[in-house]
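Novice: Any chance you can model this:
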Amino acid sequence: MATTKLFLLLFIAMPIIIHSVNTDCDLKVGFYAASCPQAEVITSKIINEVIAIAPSLSGPLLRMFFHDCFVRGCDASILVDSPIKQAEKDAAPNQSLRGFQIIEKVKTALEQACPGVVSCADILALVARDVVAQVGGPSWEVETGRRDGMISILNEALTSLPPPSSNINSLKATFQQKGLSPKDLVVLSAGHTIGISHCSSFINRLYNFTGNENTSDPTLDSEYMERLKLKCQQNTPNNNVFVEMDPGSFRTFDEHYYELVSKRRGLFQSDAALLDDPQTKAYVDNHRYGNREDFFRDFGLSMVKMGRTQVLTGNLGQIRAVCSTVNLL
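Specialist: Now for the predicted structure:
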């Protein structure tokens, strides 16, 4: 009952928290150099051990950072548990996320080394970098200094996260609201090169695309569509059926995603939409046959840029003792 009352009080405090968001980016590389010098080493060690055993967690852990930053900014609000199941993680778009226990494992280790110092928001940023590097992708210097938010609301995830059915105009508008460019959009979309999705996220492209039965998305390659239909059958429960987002290399971070998109084999409508804008299409075309070094550099830069979204720094927010629970005020 006390926990429920606390959660409801945090809802009441929401307007104050929203208007207190720091608009300046006070993040920097090496923020914990003096206060917790082993922070990044400890985090990387745990993630390397985890991904070596469970590489399938790389995709969900990467997307966890995306889903956090696009709702209320990069403040670890995605991690908060709600006793009434009304937090961001309870929203339908976040039901496919996995690996929350890994974030808590990192947090526990950092609390032992440096109590009350490293934020859960920074842990998400560091983990996103480390899982990408561990499955063959780039590494980059992560800016740190974020603090944790105290609000997490299910409905905000429903309205702030771009759905997989988004068209190019909707995607560009959503990214622009976060200070991200069309180039950031096409670069960060390549996060779909690792991980899986469930049929429910794209099944409308196969059977009921126009709202009428037996209509399919004409932008989807017909051969690929037939393969998807074998896994995702019409009028059959598909909740536990998964599909590789990047068939053949879904556990390896590479530029193969762009080859798939160029061949009209992007799994989601949001992937196919990248061909509907001159700038995003040009990037897809330029990377469909390789250019890994260029893509890896761009991905790191866009991740850093996204990681600055509506951050809480200085005296704003808090440093949670446990990532799933807001500290008592």
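
Novice: C-alpha only now, for contacts and for neighbours.
Specialist: OK.

Novice: pretty sure residue 183 is touching residue 279, no?
Specialist: Yes. Using Cα atoms under 8 Å, residue 183 is in contact with residue 279, at 7.2 Å.

Novice: So which of those two has more stuff around it?
Specialist: Between residue 183 and residue 279, counted using other Cα atoms under 10 Å, the more crowded position is residue 183 (18 against 14).

Novice: quick one: contacts for the more buried one?
Specialist: For residue 183, the contact set (Cα atoms under 8 Å, 6 or more residues apart in numbering) comprises 279-280, 283.

Novice: again, but for residue 91
Specialist: 154-155, 157-158.

Novice: Could you also give me the structure for this second sequence? I'd like to compare it with the first:
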Amino acid sequence: MKASYSGIDIRLMILTMSSFPPVFFLVLVFIPCILSAPEANLTADYYEETCPDFSKIVREAVSAKEGPPARIAAGILRLFFHDCFLEGCDASVLISKNPLHESERDNEINHSLTEDAFEIVTTIKTALEKSCPGVVSCADILAQSTHDVVTMVGGPTYEVKLGRKDGRESKAHKVGANLPLPHHTTNNMVSLFERKGFTLKEMVALSGGHTIGIAHCKDFISRINGTEPDPDLDAQYAEVLKGVCKDYTVDDTKASFLDPVTPGKFDNMYYKNMEKGMGLLASDFILFKDNSTKPFVELYANNETAFFEDFARAMEKLGMVGVKGDEDGEVRLRCDNPNNADA
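Specialist: Next up, the predicted model:
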């Protein structure tokens, strides 16, 4: 495959980020769970009376965060995925470890979640506790802030229903085997998505979140090692990636944008790149290579409106995964700690 971008152009669009913050490419987490708990009654206007400034406070905090908007957006979006696909959308990923056990964020796989994302949620929670103490859950903060950062970098708007309650526990050992990995096959990916109730089309649409963010060399080094790079990679692109990961060691934080063409914008370039042999992760490119998912990649590459519409609907569905109500959740006073600290 031959990309239509020059080697110089690609070099300008890929960064060697030896001092970059941890990777925020969107690895989604999947285990079986009920899409929505029956006792959780979510509505778009849930805080209209109890916390009328909720949306404003979230939006202002997201907008005020210093740093590249796409970096911030990728970090929060990935945090939301990791939360919802493990224990449901209950903000369990935000909980810190306690003397009894490590939490989800302590699992090695989650070390790539960015501190910026955690800090934004904490800032929002602090502001909301001053405005309407004890009312807004951390899970709702994460859901709303994810919507806001996606739209901030040009992505589609979608309805965010509110009223989630926060989980009371977070265990590191639950993370490991439930993440789709960069080397996963289509069957691996499909199995994980189906267990969460998502269709093939929704899987491909949600994967489009990789239009923002980065991946570290360790996640694609196997595709460029040796004298013969992965033949699915465009030759010029592979050479540039070799330069990015030159003298790579396992502790390196060198990285490349998942979308090297328009890394600062939420658009459909992720799919166009795959058609040109510029799908960075093997687990991304297989969506174009496999006959079961290729038609959706081609649809979204040719029709950004269709991608935006399907991504929006899939995000609405994602936000309902494993939602907790009053019986099995709470409104945490601190996002990093259950109200019962021994949980």
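
Novice: From the contacts of residue 91 of structure 1, list the buried ones, please.
Specialist: For the contacts of residue 91 of structure 1, a burial check counting by 16 or more other Cα atoms under 10 Å picks out 154, 157-158.

Novice: hang on, the earlier thing: take the contacts of residue 183 of structure 1 and keep only those in helices.
Specialist: Members of the contacts of residue 183 of structure 1 lying in helices (criterion: DSSP state H): 279-280, 283.

Novice: Counting neighbours, what do you get for the aligned residue in structure 1 for residue 267 of structure 2?
Specialist: Under the alignment (TM-score structural alignment), residue 267 of structure 2 pairs with residue 254 of structure 1. Counted with other Cα under 10 Å, the neighbours of residue 254 of structure 1 add up to 24.

Novice: Thought residue 191 was touching residue 254 of structure 1, still the case?
Specialist: No. Judged on Cα under 8 Å, residue 254 of structure 1 makes no contact with residue 191 at a distance of 9.1 Å.

Novice: residue contacts, the alignment partner in structure 1 of residue 41 of structure 2?
Specialist: Aligned counterpart of residue 41 of structure 2 in structure 1: residue 26 (TM-score structural alignment). Going by Cα under 8 Å, 6+ apart, residue 26 of structure 1 touches 145, 313-314.

Novice: For these, which ones persist in structure 2?
Specialist: Here is what carries over to structure 2 from these, by both residues aligned by TM-score structural alignment, their matches' Cα atoms under 8 Å: 145, 313.

Novice: Make a ChimeraX selection of whichever of the contacts of residue 26 of structure 1 turn out to be buried.
Specialist: Filtering the contacts of residue 26 of structure 1 down to the buried ones (16+ other Cα under 10 Å) takes a single ChimeraX command:
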select :145,313
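
Novice: so how far is stretch 224-235 of structure 2 off the chain centroid?
Specialist: Here stretch 224-235 of structure 2 shows a centroid-to-chain-centroid distance of 27 Å under the convention Cα atoms, centre = their mean, to the nearest Å.

Novice: Equivalent analysis for stretch 288-295 of structure 1, please.
Specialist: Chain-centre distance of stretch 288-295 of structure 1: 22 Å, with Cα atoms, centre = their mean.

Novice: And the contacts of residue 26 of structure 1, which is closest to residue 300 of structure 1?
Specialist: Nearest to residue 300 of structure 1 among the contacts of residue 26 of structure 1, counting by Cα to Cα, is residue 145 at 18.0 Å.

Novice: Now which residue in structure 2 aligns to the closest one?
Specialist: Aligned by TM-score structural alignment, residue 145 of structure 1 pairs with residue 163 of structure 2.

Novice: Tell me which residues touch that match, please.
Specialist: By Cα under 8 Å, 6+ apart, the contact set of residue 163 of structure 2 is 40-43, 46, 137, 140, 325.

Novice: Can I get these in a markdown table including secondary structure and distance to residue 73 of structure 2?
Specialist: Output for the contacts of residue 163 of structure 2, formatted as a markdown table (DSSP: H, G, I helix; E, B strand; the rest coil; distance: Cα to Cα, whole Å):
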| residue | secondary structure | distance to residue 73 of structure 2 |
| --- | --- | --- |
| 40 | coil | 27 |
| 41 | coil | 28 |
| 42 | coil | 24 |
| 43 | strand | 24 |
| 46 | coil | 24 |
| 137 | coil | 20 |
| 140 | helix | 17 |
| 325 | coil | 27 |
